[in-house]
Each structure stands twice: as C-alpha cells, then as structure tokens.
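**Q** pasting a predicted model and its sequence here:
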Amino acid sequence: MLYHSAIDVGKIDAIDTHVHLEVDECGHKSMPEEFFTASEKYFKAEERTPTIDSIAELYRSINTAAVVFTIDARTQLGHYPNSIDHLVEGCAKHNDILIPFGTVDPRTGKEAIKEAQRQAHELGVRGFKFHPSVQGFDPSQPEFYPLWEALESIGLPIVSHTGQNGMGAGLRGGAGIKLRYSNPLLLDDVAADFPGLDIIMAHPSVPWQEEANSIAVHKKNVFIDLSGWSPRYFPESLLKMANNLLSDKLLFGTDFPLITPAKWLKNFAELPIKDEVRPKILKDNAVRVLGLS
C-alpha cells in the first residue's frame, strides 16, 4: 500500500514528530522484552505497546498530527523489528492524522539501501528513523556513507537518536548499548558531507546539549526534536536558545507512548517561550521539514 498524506495543516494545532509504534498486527514487538521492561520502568510509562488505531484515535482527539515509526536493529539485538508494511498500512488508514517514517538497519549494507528505496518508492514513507546506540553503529564511519548518499538522493529527512538512552537503562552494561554512538557530533560529519540530507537530532542531547545546539545553528539541514524529556527538564542552554537562534530549528515531539502529549504540552505551556515562537515549535517548523506545506 502506498501512503499519501491527507493532512490539512491549516486545520491541525500541532505535529508530534516523534511517536513509536512498538508492536504490529501479529503481536511482534520491535525489541526483545527486556528492553520494554527496562524502558517502562525508566520512563514510568503506563502503556508501552498501543496499536496504530489507538495512536490515531488519541492524536485525532487532540487535533494533532503524528510522525510514527519503529526501529530496525536486527543485527545488534538479534531481533527482527515489527512490520514496517503494517505501520505504513495503518498510517494510510489514518492518513488525516498519521505520517509514517521508515527504518532500515545500516549494518546490513546494500540490503539497507535497497530496503530504504522500497520503503520510499513502494510504501510512501516520509522519512527514516535511526538509533545509533540501539543499532550499534557510528553514523560518521565511511562504511555507512553509501546509505546516507542514497537517502540524500531519495530526498527524505532522517531522525536520529542523540544523547541519553532509555533503552537498556538500569540493565547490566546497559544491555550492551553504547551511548557514545549517540553523540550529536557524529551526525555533524553526516550533515557536512551530505548537505542535501535533512537531519533531525532526536531529543535534548544530554550530556552533549551544547554540541547539539551548535550543530543546529551551524548547519541549515539540521534540526532538533524535543522528545523524550518533559519540557520542565530541558537543559538551560536549549531553553535559552529556543527563543532566538534555535527558534526555526526546534520541533515538538513526545516519544509517545513513553511520554504522553497531554503531559508534554502541559509542561511546555509553562515554559518562558515567546508567543511568536510557540507555533513554530509546535507545528510550523515541522511542516517545513516534512514537506507538508
């Protein structure tokens, strides 16, 4: 099924650029069970595996569009992801409110490129999701440059995890997940060498927030989504720059189901953000990056 967006951006209030679908219609989950247990405890999440229908119902009820994705980390985790075809089919069913992103495992080499092209051209995904720590790869390494070149040619944005990691948190050795792969400076190399590729750095990048701020200011093709953290805990440097140098670079995101949009929006309303900047963060910047205008 080929996805076509039916979102009327003039009628929605916001766009959540970071929503996870963690289970498919067959009940297969995106990661091994220990990761769900650990992240549920870390985030104090009430529901880790909502269906695509329930996600659509929630976001439609608050007049907010949502970018939905999963993660393919088959090589690192030894576990196949939930079905991207099912995800796109669900988003197509709810194309008035949902936007599908694809995912591939960079460590599968040429197969990753072939699969990315399939997802873009045959399924109609509107971007791609990566998680260097969970997928176990350094995005700045030359072996992954053919993938970035292919994605630049396809012309869709990517969202890539940065900073602290809730996956594997509290487990011995973090279940083998290495935080350094999520240093935003590794994405700076990619942004510099592939200027036609729009890169969304996911989350406030603690403990590398200043690096992320600098990259987003320096590179026209780099943005930051504000997911994974309650706004009341945003780093001071990020909050300060939100009203000026980063006002056109920040995107509303929750990390649902780990953080609910109601909780995120409530806390965001309490921040000292200028009135003219709020709509940029909540919707306008995402409309531009996602090509929805």
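**A** Looks like it arrived, so ask away.

**Q** going by C-alpha atoms from here, please, whenever you check contacts or count neighbours.
**A** OK.

**Q** can you give me the strands for the stretch 151-293 of the chain?
**A** 158-161, 199-202, 222-225, 250-251 (DSSP state E, counting those that start in this stretch).

**Q** out of those strands, deepest packed?
**A** Per-stretch averages of neighbours, counted by mean count of other C-alpha atoms under 10 Å, single out strand 250-251 among these, with a mean of 29.

**Q** what is it packed up against?
**A** Helices and strands touching strand 250-251, by 3 or more C-alpha pairs under 8 Å, 6 or more residues apart in numbering; DSSP states H and E, are strand 222-225, helix 285-289.

**Q** ok, which of these comes nearest Leu179?
**A** strand 222-225 (18.1 Å; C-alpha to C-alpha).

**Q** quick one: contacts of the closest one?
**A** Contacts with strand 222-225, where a contact means C-alpha atoms under 8 Å, 6 or more residues apart in numbering, come from 17-18, 191, 198-204, 212, 215-216, 249-253.

**Q** what's the burial count for the residue nearest to Asn213 when sequence neighbours are not counted?
**A** Excluding the flanking residues, the one nearest Asn213 by C-alpha to C-alpha, 6 or more residues apart in numbering is Leu238, at 6.8 Å. For Leu238, the count of nearby residues is 20 (other C-alpha atoms under 10 Å).

**Q** repeat for Ala191
**A** Ala191, neighbours per other C-alpha under 10 Å, totals 22.

**Q** what about the residue lying closest to Thr162 once chain neighbours are set aside, neighbour count?
**A** Once flanking residues are discounted, Thr162 sits nearest to Ser182: 4.4 Å by C-alpha to C-alpha, 6+ apart. Ser182: 28 surrounding residues under other C-alpha under 10 Å.

**Q** next, the one to line up against it:
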Amino acid sequence: MKGLPKSYVNESIPEFFAEADSAGIDKLICVHRIVPAAGGSPACGIPNEHIADLVSGNPEKLVGVAGIDVGGDFGDPLSETRKAVTKLRMRGIHISPTRSALATHADDRRLYPLYEMCVELKVPIVIMTGPFAGPSIEDTHPKYIQRVAADFPRLSIVVGHGCWPFTNEMLGVAYRHENVFVSPDAYLFMPGSEVFVEAAKGFLQDQLLYGSAYPVRELDVCLDLFLALNLPSGVYSKTLGRNAARVFGLPI
C-alpha cells in the first residue's frame, strides 16, 4: 500500500510510536471518529473505551478526543459525551454531523444541547469538514460553523480539514470568531490553502492547529512539509503546540 505509514499497514502501535519518535514528536492528540456506514464507506465504530485505554497506557505521548455519533446509532450523544469526558477523561469530542444518520449541518438546532454540554464540561468540539464531509461539496461551507460560533462564544470549535476548498470563507469566520480554530491538516498542502499560510503570519497564528491527518501521510513527511513553509519561529511554537495546549486544556 504505497504512501501509507508502515505502522498503519501493519496495524502496529509500537511502530506508530517509533515513527512519532523518529519524527521528533513528543505528544499527539488522537482524534477519534464514530460514524455509521454511508456512501460506500465502512462504519467507524471503534468504542471510545479503546482510545481511552490506549491513552491511559501512554499518557506521556497521547491525548484522547472522543468520537461522538450525533445520529445516535452508537449511543445517545449526550450520554456518550458526558461519559467520555467525566469517566474516560477525554479532552474533547469529535462529530461528523453530515455523515451521521441525521445527515445535517453543524448549525442544526438538534445539536445545540450537545454544544451546551461541551460548554458545561469545558471541552472543545472538533467538527469534520472538507470535500468528503457529506454528499454535497456545499456541506463543508464555513457558514454552518459561523452560526455555531456566534451562538456559542464560549465553545472552542476546531474545524477539521479547514472547510477546504472554502478557504477564504473559513478565514473570514476565524477572523470574526476567536473561538474558532482551524486545522487544515492534509489539506494545508492543497491548492487554495496558501491563504492559511499567509494568515498564519498574522491573526491566524493564534487559531491555527497543526495536524497530520494520519494515516494520509507519514508523520515525518507531514511535519517536514509544514516546517518547509518557513514560518516565523514564534508561529511554529504556537501552531505545533501552544495553541493545541490552550484549546484542549493541556500543560504548556
């Protein structure tokens, strides 16, 4: 399987940590995703307990973010969120509303109790966007994120895949709402994402989170590409660690 990390191909956790060490990565945030089968894609249904066990066995290396299925196929979203944060000690949750049985957008009022719970529990929410976020490319438009950010100013929202290809619109939302954090990850190197790099030299440096989108690329390859952007050293210290520490409540 050309291009995929050996640890992924071999399904090897020890190889994964070896790859992280080789890349010089000292801490990783493991963002889990739970969604039902859709559009020919298999279901992502690994229990959050599995991620929690992995994190508890490697606390010096891993931080866990729970996957929550807002459609309810894998349990009640509110109950699963509370359990993930209070019992499993997850640092946040991840949702894919357009891939769920609800087939809806992030600003659907049915999701608002979940956002309210995240504010109550003081944890961020990661929302999947990007060209494969739903059946239509329009499903990834940042306007849905903007409405949530406006209605929940105390909720930290991490935008997975950075709403690519709507990059300029995404910048507008982030500029307007300081509680929105952009994680373009693999899409940072796609056409149109140059605006993220330019914005990182200014206002976005406090709202940009580095991500690898493992296993899309090897950990070292993705990090090397990011470092090759030649951003100011102060920007790298924020985007590679300090911003994420602030969002997920980690020691700096």
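**A** That came through, no problem. All values reported here derive from a predicted model rather than from experimental measurement.

**Q** now distance to Ser140 of structure 1 too, for the strands of the stretch 151-293 of structure 1, in a markdown table please.
**A** Formatted as a markdown table, the strands of the stretch 151-293 of structure 1 follow (distance: least, C-alpha to C-alpha, whole Å):
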| stretch | distance to Ser140 of structure 1 |
| --- | --- |
| strand 158-161 | 12 |
| strand 199-202 | 13 |
| strand 222-225 | 15 |
| strand 250-251 | 23 |
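
**Q** these: which one's closest to Ile71 of structure 1?
**A** strand 158-161 (10.4 Å).

**Q** average distance between the closest one and structure 2?
**A** Comparison of strand 158-161 of structure 1 with structure 2 after fitting gives an average deviation of 1.4 Å (mean C-alpha distance after the TM-score superposition for structure 1).

**Q** quick one: the helices in structure 2?
**A** In structure 2, helices defined by DSSP state H lie at 6-9, 13-23, 48-57, 77-86, 112-121, 143-151, 167-176, 194-200, 219-227, 233-237, 243-248, listed in chain order.

**Q** tell me the buried residues in the longest one?
**A** By neighbour count on 16 or more other C-alpha atoms under 10 Å, the buried set for helix 13-23 of structure 2 is Phe16, Phe17, Glu19, Ala20, Ala23.

**Q** whatever residue of structure 2 lines up with Ile97 of structure 1 - how many residues pack around it?
**A** Matched to structure 2 by TM-score structural alignment, Ile97 of structure 1 sits across from Lys61. Close neighbours of Lys61 of structure 2, defined as other C-alpha under 10 Å, add up to 18.

**Q** for Ala228 of structure 2, see how far away Lys61 of structure 2 is.
**A** Going from Lys61 of structure 2 to Ala228 of structure 2 by C-alpha to C-alpha, to the nearest Å gives 25 Å.

**Q** residue range for stretch 143-162 of structure 1 in structure 2?
**A** Counting by TM-score structural alignment, stretch 143-162 of structure 1 corresponds to 110-129 in structure 2.

**Q** next, the distance between the ends of that stretch.
**A** End-to-end distance for stretch 110-129 of structure 2, by C-alpha to C-alpha: 18 Å.

**Q** contact partners of that stretch?
**A** If you take C-alpha under 8 Å, 6+ apart as the criterion, stretch 110-129 of structure 2 is touched by 70, 77-78, 82, 85, 91-97, 106, 139-140, 152, 154-164, 247-248.

**Q** can you rerun that using 6 Å?
**A** By C-alpha atoms under 6 Å, 6 or more residues apart in numbering, the residues outside stretch 110-129 of structure 2 that reach it are 92-96, 140, 155-161, 163.

**Q** mind listing what's buried in it?
**A** 111, 114-115, 118-119, 122-129.

**Q** how many residues are close by Glu236 of structure 1?
**A** Around Glu236 of structure 1 there are 11 other residues, counting by other C-alpha under 10 Å.

**Q** and it, what pairs with it in structure 2?
**A** So Glu236 of structure 1 corresponds to Glu194, using TM-score structural alignment.

**Q** quick one: its match from Asn168 of structure 2, how far?
**A** Distance from Glu194 of structure 2 to Asn168 of structure 2, by C-alpha to C-alpha: 10 Å.
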